[in-house]
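Undergrad: how does the following fold in three dimensions:
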Amino acid sequence: MASVSEKLSILADAAKYDASCSSSGSKRANKDKGLGNSDGMGICHSYTEDGRCVSLLKILFSNVCIYDCAYCVSRRSNDVQRASFTVQEVVALTLNFYRRNFIEGLFLSSGIFKSADATMEKLVRVARTLRNEHNFNGYIHIKAIPGASEDLLHEAGLYADRLSVNIEIPSEPSLQKVAPEKNYSDIITPMNFLSEERIRLVDERKVIRSAPRFMPAGQSTQLIVGASPDSDWQILNLADGLYKQQKLKRVYYSGYVPIATDDRVPSVSAPPLLRENRVYQADWLLRFYRFSLDEIVTPEAPDLDLEVDPKLGYALRNPQAFPVDINRADYEMILRVPGIGVKSARKIVSARRFQRITWDNLKALGVATRRARYFISCPGLTAAPDWDTPRLRSELIAPASRPLESPQLSLFG
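TA: Now for the predicted structure:
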């Protein structure tokens, strides 16, 4: 039988393929002299607003799985060393790592062993033990297992800050090809239940202050980029619907990592990190820049341009919308200028209430002027020459071959 340290080595390595972990949105304060505090903190090597990097214990409960999904390292037919923790082992690891200041929370997923309910029950028991027996108030993110009962999902939401049901493959036909034992209904059903239950209990707390908090950091999911022939439009159309209908806090994207030879998935030498980054940038435009999906990709032009970020791509395709008068345009239009982010746009709108914004002012407000100068007008800025899309593209294009290590953080600088 493997030791705990051997299990940790196996199950921490297997967990690295899951990108859908974050602690944003949770406010679980320490109480009754307990352990941990997720108030104002992030998790999973994320960055807080003040730039601090924080971490978590990110492991699988087990890499034994009854499914044979072509894209998954833990699939039934893959020849890997198998291991499983006990509930007490996960609890002890979490507490010991926390006391040594190595982590600030727990991200717990698992292969599906025996059944969905059997797996979900173990994950819930870990969270329940940490909360009730050890008074652990740190961040807990649990993977919600498709097909698990509503009772178990409800209990998980009472103990975990965030739950995530990973969709992985962006369309039903592709899912049937690479994971024929799964179906979209089993994935979307728990998402809908968790969303509705959270809304119900939030409303209940408005009337009854003692009503339990449920999944305070919401839910997230993961989509794999490049494990199927689905286009960027299909990926982003699904994500856009999840944000609007299931009220997901975050959709994470993971470039397909080739793990074994299988004719159901593409034969690639490396993950498509540049494409993954472009999808993250497009997701950012949907969530924070007030773009609609058809302004980024369409069924007729379904894939993102790998040479330019999607915001610059929009500007190059729509010369009629530019230049933007910085002193007259509304906030939404200023957001569409390449080189101007959300913070800079807010500063511009606030500052121009008191003075006309000049070219020198924009530099002080944090605008990426090298990029923005082609798409704006303001006092002090020499008018750009006549619009020439190929020329602009060649001047502003970013290197497309450089590997990106942190795609979530490399956005519209």
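Undergrad: all contacts plus neighbour counts: C-alpha atoms, from now on.
TA: OK.
Undergrad: can you tell me the SS state at residue 253?
TA: What DSSP: H, G, I helix; E, B strand; the rest coil gives for residue 253 is strand.
Undergrad: cool, and residue 51?
TA: For residue 51, the secondary structure call by three-state DSSP comes out as coil.
Undergrad: and it, how far is that from residue 249?
TA: 21 Å (C-alpha to C-alpha, to the nearest Å).
Undergrad: more crowded one of these two?
TA: Each of residue 51 and residue 249 has its neighbours counted (other C-alpha atoms under 10 Å); residue 249 has more, 19 against 8.
Undergrad: what sits closest to residue 44 if chain neighbours are left out?
TA: Distances taken as C-alpha to C-alpha, 6 or more residues apart in numbering place residue 55 nearest to residue 44, at 4.4 Å, with adjacent residues excluded.
Undergrad: grab the most central residue of the protein for me.
TA: What sits nearest the mean C-alpha location of the chain, by C-alpha atoms, centre = their mean, is residue 252, with 2.8 Å.
Undergrad: from the contact counts, what lies against the helix or strand hosting residue 343?
TA: Under the criterion of DSSP states H and E, residue 343 resides in helix 342-351. Contact here means 3 or more C-alpha pairs under 8 Å, 6 or more residues apart in numbering; DSSP states H and E; on that basis helix 342-351 packs against helix 331-334.
Undergrad: which strands and helices sit next to the lengthiest helix in the chain?
TA: Taking DSSP state H as the criterion, the chain has its longest helix at helix 184-207. Applying 3+ C-alpha pairs under 8 Å, 6+ apart, we find helix 184-207 packed against helix 150-159.
Undergrad: this one as well, want them side by side:
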Amino acid sequence: MAVLTLKRKLEILSDAAKYDASCASSGTVKRDSVGGKGMGSTDGGMGICHAYAPDGRCISLLKILLTNFCVYDCAYCVNRVSSNTPRARFSVAEVVDLTLGFYKRNYIEGLFLSSGIIKSGDYTMEEMVRVAKSLRIDHDFRGYIHLKVIPEASPALVNEAALYADRISINVELPRDASLADLAPEKDAVGIKKAMGRVRLGIDQATERSIKTKPPKFAPAGQSTQMIVGADAATDGEILAKSAGLYGAYGMRRVYYSAYSPIPDTTSRLPPVRPPLMREHRLYQADWLMRFYGFTHDEITVAGVDLDLDIDPKLAWALRNRGDFPVDLNTAERETLLRVPGLGVRSVERMIDIRRYKQLTLEDVKRLTRRLDKLKPFIVTADWRPGALTDKADLRARLAPPTQLSLF
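TA: Below is the predicted model:
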């Protein structure tokens, strides 16, 4: 077998990593260098793979697999053992050198590292931990590190990973446990949940200690997960219910949604075409409503129903609940304002600030929002009432543009 150059390995293993969406770095804490001698930071810059923090900061990451060799045969994965795809494997030293080299050139601020399963879960996890440990201990690297945890690995190795990584993630893979058993027989839904539970316990214990003594050193940016959308028959209602459970039970920072992408030579049990990308977008919007707008998953859509692809989920909810509108922007509580289509968290906060010293007018709202036409049927201001507009039968057609990709 021909020996691959480092450049060719990087081409193969960065391309193989693109299917993992759960690499955002929101929630990290800056690791300050003692005496200014440390390597890297989590602030600012340009990079290879971009992740965004809640405050808008862009974090650039080297996003790679340690290897795309894998002993598992997950039907939906291009790197499965039976797949005919180019293979490569980095050594621990190569990943460390690449990370430091890209950082010194100001290309990245951190590393996202995942892997196919080599030999066993423990062997693979140990190799990934060696990368993070070498960066932190041998090179005083203080940039961001996100490690993908192998659920089958021993709790001791997972705990060690969390000591060196800012964030760790364990992919739940598919919305339905039965689908996971069918399409990824080597993976165990119960084992995945147990691993997530242990991580949450470690984070909670570290946070409790930090209140009394010092900052937490156990995955300070928390844990995240990812679900593949469209590989099985799960509806959006089921997916959001699953996400709500993951947020509640395991304290997830983020649940990521990845539209299934058909791969060559796969099983007929998988769909031949990928789901609409708009479906993935709507799930992210719905997830945002649950995390920041006070919606429950069953308010957005129920178990057997998919999200409307033509309009965003907040507008869809408002059209189903017209009796809750119009809302008086000068008197309504924050929780009520957040449910108005077209109002985001920042615009609501600014409105609350402004109305402390004056009555909000339609002109004020226009300056704070992007689409006044979307708002007008649902609001009352000092100089505007929608009259019968809120109840018009064709209101949906008036408000739904041909393509809608903004958050709200």
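Undergrad: picking up where we left off before, which part of structure 2 matches the helix or strand just after the helix holding residue 343 of structure 1?
TA: Per DSSP H and E, the first helix or strand lying C-terminal to helix 342-351 of structure 1 is helix 359-364. Mapped onto structure 2 using TM-score structural alignment, helix 359-364 of structure 1 spans residues 362-367.
Undergrad: stretch 233-251 of structure 1 now?
TA: Using TM-score structural alignment, stretch 233-251 of structure 1 pairs with 237-255 in structure 2.
Undergrad: mind listing what's buried in that stretch?
TA: Neighbour counts over stretch 237-255 of structure 2 (16 or more other C-alpha atoms under 10 Å) mark 237-244, 246-247, 250-255 as buried.
Undergrad: among those residues, which lie within helices?
TA: 237, 238, 239, 240, 241, 242, 243, 244, 246, 247, 250.
Undergrad: what sits against the residue nearest to the first one when sequence neighbours are not counted?
TA: So that's residue 237 of structure 2. Nearest-residue entry for residue 237 of structure 2: residue 303, 4.0 Å, with adjacent residues in sequence omitted and distances by C-alpha to C-alpha, 6+ apart. Going by C-alpha atoms under 8 Å, 6 or more residues apart in numbering, residue 303 of structure 2 touches 235, 236, 237, 238, 241.
Undergrad: which SSE is residue 303 of structure 2 in?
TA: Under the criterion DSSP H and E, no helix or strand holds residue 303 of structure 2.
Undergrad: three-state assignment of residue 266 of structure 2?
TA: coil.
Undergrad: ok, it touching residue 75?
TA: Yes: using C-alpha atoms under 8 Å, residue 266 of structure 2 makes contact with residue 75 at a distance of 6.3 Å.
Undergrad: neighbour count winner among these two?
TA: Between residue 266 of structure 2 and residue 75, counted using other C-alpha under 10 Å, the more crowded position is residue 75 (24 against 17).
Undergrad: what residue of structure 1 takes the place of the more buried one?
TA: Matched to structure 1 by TM-score structural alignment, residue 75 of structure 2 sits across from residue 70.
Undergrad: could you do residue 51 of structure 2 as well?
TA: Match for residue 51 of structure 2 (TM-score structural alignment): residue 46.
Undergrad: state the distance from its match to residue 104 of structure 1.
TA: Distance from residue 46 of structure 1 to residue 104 of structure 1, by C-alpha to C-alpha: 11 Å.
Undergrad: could I get the full set of helices for structure 1?
TA: Assigned by DSSP H, the helices in structure 1 fall at 4-14, 87-99, 116-128, 150-159, 172-178, 184-207, 232-241, 273-288, 310-317, 331-334, 342-351, 359-364, 369-372, 389-396.
Undergrad: distance to residue 221 of structure 1 for these - can I get that in JSON lines?
TA: Conversion of these to JSON lines gives the following (distance: least, C-alpha to C-alpha, whole Å):
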{"stretch": "helix 4-14", "distance to residue 221 of structure 1": "18"}
{"stretch": "helix 87-99", "distance to residue 221 of structure 1": "23"}
{"stretch": "helix 116-128", "distance to residue 221 of structure 1": "17"}
{"stretch": "helix 150-159", "distance to residue 221 of structure 1": "15"}
{"stretch": "helix 172-178", "distance to residue 221 of structure 1": "15"}
{"stretch": "helix 184-207", "distance to residue 221 of structure 1": "9"}
{"stretch": "helix 232-241", "distance to residue 221 of structure 1": "9"}
{"stretch": "helix 273-288", "distance to residue 221 of structure 1": "13"}
{"stretch": "helix 310-317", "distance to residue 221 of structure 1": "22"}
{"stretch": "helix 331-334", "distance to residue 221 of structure 1": "28"}
{"stretch": "helix 342-351", "distance to residue 221 of structure 1": "25"}
{"stretch": "helix 359-364", "distance to residue 221 of structure 1": "37"}
{"stretch": "helix 369-372", "distance to residue 221 of structure 1": "33"}
{"stretch": "helix 389-396", "distance to residue 221 of structure 1": "33"}
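Undergrad: quick one: closest of the ones you listed to residue 225 of structure 1.
TA: When the helices of structure 1 are compared for distance to residue 225 of structure 1 using C-alpha to C-alpha, the nearest one is helix 273-288, at 6.4 Å.
Undergrad: matching residues in structure 2 for that closest one?
TA: Going by TM-score structural alignment: helix 273-288 of structure 1 matches residues 277-292.
Undergrad: kindly report the same for stretch 106-119 of structure 1.
TA: Under TM-score structural alignment, the match for stretch 106-119 of structure 1 is residues 111-124.
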